[in-house]
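Enquirer: This is the structure alone, sequence omitted:
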């Protein structure tokens, strides 16, 4: 087996189902050896012990994806730890190094939902979603970065890649998903900082904001599940997002870092993020009335924001 990721070792979190599974299979099809991480919990994270000791390697979703990869002639191992704990994240990176002796790419994908309107959103639901998405990105990234820094300092400059997973909810917000939107927006900030800090070690860090049919979105995309015409393009298949992830995880993406891409169906978009718009400088302190008048004038010249998902 050979391809764009031949000889590379990739770790994918939350890879037992949905987008993560599609990424793991696509990476393996392009020659990567894959560490398939999945804790094997429910859509809302139920069953997670939160102590990094969970093990779904025997018959859980991670092992099933490993079996698929091996049946197709690829190489993969399962990891069932909780990557939102220091112990679980550290063991994730250690699994790649123990099994294959190297690490070239980290695809952070794990997550779940606990949707509520803000007035009904409990602290536990806030903490759980921020934990799995944001801490679940930070900790694997931290331990992978420590390895790559050590490699660089030892004179073995890596061609390492990190692909983080944000969302349209992180870019624009989503009604009923305040916790998820905040976590996904935080992932974008983390991506930018990591790209700046890790460039000196040969590590490139980017993020995607995918849209696809998974356990988390099956109700949203329910009407698109049956593609007419038999062989018609299934626009919402998770597999449509994976080619971009595979390229970002490969050495072919040299020079691309600190960028955010939307990926949906056959469409790829580079997101341009916050940029300064209209501005005015009085050169002295404003009164509240003056500041308000200036703000109104600036808003009249500014591009209107895109609508929050689910608003109106």
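Expert: Great, that's in hand. Owing to the predicted nature of the structure, the values given are computational and were not obtained by experimental measurement.
Enquirer: Please count neighbours and contacts with C-alpha atoms only from this point.
Expert: OK.
Enquirer: Okay, buried residues for the longest strand along the chain please.
Expert: Secondary structure of the chain per DSSP state E: the longest strand is strand 203-211. Of the residues in strand 203-211, 203-211 count as buried by neighbour count, 16 or more other CA atoms under 10 Å.
Enquirer: do the same with stretch 188-201
Expert: Quick answer for stretch 188-201 (16+ other CA under 10 Å): 188, 190-192, 194-195, 198, 201.
Enquirer: Relative to residue 150, which of those is nearest.
Expert: residue 201 (8.8 Å; CA to CA).
Enquirer: how about the helices in the stretch 101-250 of the chain?
Expert: 123-130, 136-153, 168-172, 178-198, 242-249 (DSSP state H, counting those that start in this stretch).
Enquirer: Buried deepest among these, which one?
Expert: With neighbours taken as mean count of other CA atoms under 10 Å, these reach their highest mean count in helix 242-249, at a mean of 22.
Enquirer: what angle do it and strand 203-211 make?
Expert: Orientation of helix 242-249 against strand 203-211 (axes from the mean of the first three to the mean of the last three CA atoms, to 10 degrees) gives an angle of 170 degrees.
Enquirer: try this one next to it:
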């Protein structure tokens, strides 16, 4: 099996010694080449080159942002009408060795959090030929009636609050601030209170149904959970899976007490979030979010800038991944 290990050397939890250990272990089972990313978008280029070279397996050692870039390189840009990728030739199998601060995608697939344990797990999974066919999400910016700026997402996209948090985290990362779950929490709280008196700017339409206006922020998810507080999963859409449609979670209030009640539900392992101020569904084919003025968009934790209209589409059976054969319980 011909494989490439794509490494982000700047990922939060990667080290030079750890990267060498991962590469050495994998090279004992597959014919391996190693490439390190050097700039933003480089992982996309490497993913595209791996597909064009006809490699069998692409292994990503980095965080969710690096995995997202690789997947966009592997799958290419979908056709606007069919949402089917327009790649030439077969798409390599994808595997992930966690290396970021959250590693939501890997954890949702049941991959071990520790890079060494994950590597040993992947070697066993590759030997047993365990793979899983999963669906992805796809977002398209709509401007002046045209669809442009298309991008695949693995587990989550958001407009409003979450995008502002991701923008703040990115800014801090460029300034050298460490990324951690506690920093996400602090940033989210500060962003929420800074924005809570702002007028709602969003409307949400699910599968061509009625338009829900008065929305402050919206999440569109492809699996559950899509984020963690250390080991505790945060569950906006408990019935959303890689094999189902998209989950929608949109809040029509920023009042403190209703928001706190919903937050408590998000952290509960036994109940789905419910509120008169909440728009929520777990199996949507297409979600359209419109903004009365430009508002931030994030995709898999990567801030993409401001948008006024974005269409989110479910793309079933989009990608083969190395993973345990059954979906794991939240952990």
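Expert: Nice, I can see it. Bear in mind that the values here come from a model prediction, so they are computed numbers and not experimental data.
Enquirer: quick one: TM-score?
Expert: Here the TM-score for the pair of chains, by TM-score structural alignment, normalised by the length of the first structure, is 0.26; 145 aligned residues with a CA RMSD of 6.8 Å.
Enquirer: any chance of the buried residues of strand 203-211 of the first structure in a markdown table, with distance to residue 24 of the first structure too?
Expert: Listed next are the buried residues of strand 203-211 of the first structure as a markdown table, based on distance: CA to CA, whole Å:
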| residue | distance to residue 24 of the first structure |
| --- | --- |
| 203 | 20 |
| 204 | 19 |
| 205 | 18 |
| 206 | 17 |
| 207 | 17 |
| 208 | 16 |
| 209 | 17 |
| 210 | 16 |
| 211 | 17 |
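Enquirer: Output the contacting helices and strands for the strand or helix carrying residue 96 of the first structure.
Expert: Counting by DSSP states H and E, the element that carries residue 96 of the first structure is helix 86-100. For helix 86-100 of the first structure, the packing partners by 3 or more CA pairs under 8 Å, 6 or more residues apart in numbering; DSSP states H and E come out as strand 9-12, strand 33-37, strand 76-79, helix 136-153.
Enquirer: next SSE after the second one?
Expert: Right, the one you point to is strand 33-37 of the first structure. helix 61-71.
Enquirer: Help me confirm that residue 134 of the second structure is found in a strand?
Expert: Yes - assessed by DSSP: H, G, I helix; E, B strand; the rest coil, residue 134 of the second structure belongs to a strand.
Enquirer: Could you list the buried residues of stretch 281-299 of the second structure?
Expert: Within stretch 281-299 of the second structure, the residues scored as buried using 16+ other CA under 10 Å are 281-291, 295-299.
Enquirer: Hmm, residue 321 of the second structure is touching residue 126, no?
Expert: No - in this structure residue 321 of the second structure lies outside contact range of residue 126 using CA atoms under 8 Å: 10.3 Å.
Enquirer: what's the first-to-last distance across stretch 57-70 of the second structure?
Expert: 12 Å (CA to CA, to the nearest Å).
Enquirer: now the helices and strands packed on helix 86-100 of the first structure in TSV, with distance to residue 67 of the first structure?
Expert: What follows is these, written out as TSV (distance: least, CA to CA, whole Å):
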stretch	distance to residue 67 of the first structure
strand 9-12	15
strand 33-37	10
strand 76-79	8
helix 136-153	24
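Enquirer: about what we covered before: helix 178-198 and the longest strand of the first structure, what's the angle between them?
Expert: Here strand 203-211 of the first structure runs at an angle of 160 degrees relative to helix 178-198 (the same axes, to 10 degrees).
Enquirer: Which neighbouring elements make contact with strand 203-211 of the first structure?
Expert: Applying 3+ CA pairs under 8 Å, 6+ apart, we find strand 203-211 of the first structure packed against strand 160-165, helix 168-172, helix 178-198, strand 260-264.
Enquirer: try 7 Å
Expert: strand 160-165, helix 178-198, strand 260-264 (3 or more CA pairs under 7 Å, 6 or more residues apart in numbering; DSSP states H and E).
Enquirer: For residue 124 of the first structure, find the nearest of the ones you listed.
Expert: Using CA to CA, those put helix 178-198 closest to residue 124 of the first structure, at 10.5 Å.
Enquirer: same for that closest one, what does it pack against?
Expert: If contacts are counted by 3+ CA pairs under 7 Å, 6+ apart, helix 178-198 of the first structure sits against helix 123-130, helix 168-172, strand 203-211.
Enquirer: Please repeat the previous calculation with a cut-off of 8 Å.
Expert: Applying 3+ CA pairs under 8 Å, 6+ apart, one finds that helix 178-198 of the first structure contacts helix 123-130, helix 136-153, strand 160-165, helix 168-172, strand 203-211.
Enquirer: do you know which of the ones you listed lies nearest residue 88 of the first structure?
Expert: Between these, helix 136-153 lies closest to residue 88 of the first structure; by CA to CA that is 8.5 Å.
Enquirer: Wasn't residue 25 of the second structure part of a helix?
Expert: Yes - the assignment for residue 25 of the second structure (three-state DSSP) places it in a helix.
Enquirer: roughly how far apart are the closest residue in space to it that isn't next to it in sequence and residue 316 of the second structure?
Expert: Sequence neighbours aside, residue 119 is the residue nearest to residue 25 of the second structure in space, at 7.3 Å (criterion: CA to CA, 6 or more residues apart in numbering). Note on residue 119 of the second structure: its distance to residue 316 of the second structure, by CA to CA, is 27 Å.
Enquirer: Same drill for the two, tell me which one is more crowded.
Expert: residue 119 (24 against 18; other CA atoms under 10 Å).
Enquirer: who touches the more buried one in this structure?
Expert: 22, 25-26, 97 (CA atoms under 8 Å, 6 or more residues apart in numbering).
Enquirer: Just the element for it, please.
Expert: In this assignment (DSSP H and E), residue 119 of the second structure forms part of helix 115-127.
Enquirer: List the buried residues for that helix?
Expert: So, applying 16+ other CA under 10 Å, buried residues of helix 115-127 of the second structure: 115-116, 118-123, 125-126.
Enquirer: For the stretch 1-150 of the second structure, just list every one of the strands.
Expert: 2-7, 31-36, 57-62, 93-98, 131-143, 146-153 (DSSP state E, counting those that start in this stretch).
Enquirer: ok, back up a step: would you reformat the helices and strands packed on strand 203-211 of the first structure as a markdown table and include distance to residue 61 of the first structure?
Expert: Shown next, in a markdown table, are these (distance: least, CA to CA, whole Å):
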| stretch | distance to residue 61 of the first structure |
| --- | --- |
| strand 160-165 | 20 |
| helix 178-198 | 23 |
| strand 260-264 | 24 |
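Enquirer: Do you have the helices of the stretch 101-250 of the second structure handy? List them.
Expert: All helices of the stretch 101-250 of the second structure, identified by DSSP H, counting those that start in this stretch, fall at 104-108, 115-127, 161-174, 181-195.
Enquirer: Check the buried residues of strand 203-211 of the first structure against residue 168 of the first structure and report the nearest one.
Expert: Among the buried residues of strand 203-211 of the first structure, residue 209 lies closest to residue 168 of the first structure (CA to CA), at 5.8 Å.
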